[in-house]
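Enquirer: Fold the following, please.
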Amino acid sequence: MFSRLLLLFIFVPVIELGIFLWIGERLRLLNTLAIILFTGVLGAALTKSQGLRVLNDFRKSTASGQLPHAAIVEGLIILVAGALLLTPGFLTDAVGFLALVPAVRSKLRKALTQYLSTRIKIITPNGPSGGNRPRRSKPLDDDNVIDV
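Expert: A predicted model of the protein is given here:
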């Protein structure tokens, strides 16, 4: 995992720098900086509007007594998209804008949910993943569990 992050933090800035130089040669410095500023402002506005929409979905889910897991995952994707859009760069902006498109975000949410469901184990008083298993005779809080 560390090596993947290291490669990400090395290659993304190098690619961004190459794109900056390539676009800067064609559009000149001021136009390139104007594009960067414009995408940052537009990205912040889109992130805010999409985030408020997801917050509204979260509130509706909780008000109706449902778990807001989809809204939470979408909020996480929007948070990452906003960070990418505020980061100066054309590649990060492209990925950030893609993540704000509802159809793309829905596919990302499904993929992330699928990934997380294989990585997270839910333990209930009835055993792993709930089900119709008989209740434990031993209490769940046996000093090996931290109740949060």
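
Enquirer: Only C-alpha atoms from now on, for both contacts and neighbour counts.
Expert: Will do.

Enquirer: list the helices and strands the helix or strand where residue 33 lies packs on?
Expert: Using DSSP states H and E, residue 33 sits within helix 2-63. Applying 3 or more C-alpha pairs under 8 Å, 6 or more residues apart in numbering; DSSP states H and E, we find helix 2-63 packed against helix 69-86, helix 90-100.

Enquirer: Here is the second sequence; please produce its structure so I can put it next to the first one:
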Amino acid sequence: MPRLLGLILLLPVLELVAFVAVAGMIGLGKAVLLQLAISLIGFAMLGSLLTEAKARARTAGGFVSFALDSSRSMRGLAGLLFAIPGFVTDVIGVLALVPEVRARLRRLIGGAPPLRPQPAPASTRTARGDVLELDRGQWRETAEVPRRDA
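Expert: Model prediction:
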């Protein structure tokens, strides 16, 4: 824990050194614009995940299973790291998007394998044999097709 606290306290210094190095290579204005663009990408990623979570909650999945999916969690972490101004956090965010890095991190932490979406419960028939009941996540609306009765 003390190491983590030390790294967190050292992060602003590392970010300043990285910004000065990048600004020295490409110029101050371009470095500021690059950092602004990366932060906007991070906010867009977080917004996309939030929209995806809302849609999934409306259908059948809910927020809990959505949040526990390691792929989405790492995308959320990457989006958050991109949104925070600084090139060091951006590099860590890019690493969070690399599948091999995610797998190694999961093995290092000893976490469980990524969650897979649970299949929806099987459809059930009612007392009437011609009616099929479906949960909300098991159907979608389509254009109406005229019936041909024989």
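
Enquirer: What does the TM-score come to for these two?
Expert: After superposition, the two chains reach a TM-score (TM-score structural alignment, normalised by the length of the first structure) of 0.55; 111 aligned residues with a C-alpha RMSD of 3.6 Å.

Enquirer: before we move on, back to that, got a markdown table for the helices and strands packed on helix 2-63 of the first structure, with mean neighbour count too?
Expert: Shown next, in a markdown table, are these (neighbours: other C-alpha atoms under 10 Å):
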| stretch | mean neighbour count |
| --- | --- |
| helix 69-86 | 20 |
| helix 90-100 | 20 |
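
Enquirer: So for residue 124 of the first structure, which of these sits nearest?
Expert: helix 69-86 (17.7 Å; C-alpha to C-alpha).

Enquirer: what does that closest one contact?
Expert: The contact list for helix 69-86 of the first structure (C-alpha atoms under 8 Å, 6 or more residues apart in numbering) reads 39-40, 43-44, 47, 50-51, 54-55, 57-58, 92-93, 95-97, 99-100, 105-106, 108-109, 112-113.

Enquirer: The helix holding residue 33 of the first structure vs helix 69-86, what angle?
Expert: 130 degrees (axes from the mean of the first three to the mean of the last three C-alpha atoms, to 10 degrees).

Enquirer: quick check: angle from helix 2-63 of the first structure to helix 90-100?
Expert: Going by the same axes, to 10 degrees, helix 2-63 of the first structure makes 30 degrees with helix 90-100.

Enquirer: Please say which position in the first structure residue 90 of the second structure maps to.
Expert: Superposed on the first structure with TM-score structural alignment, residue 90 of the second structure falls opposite residue 93.
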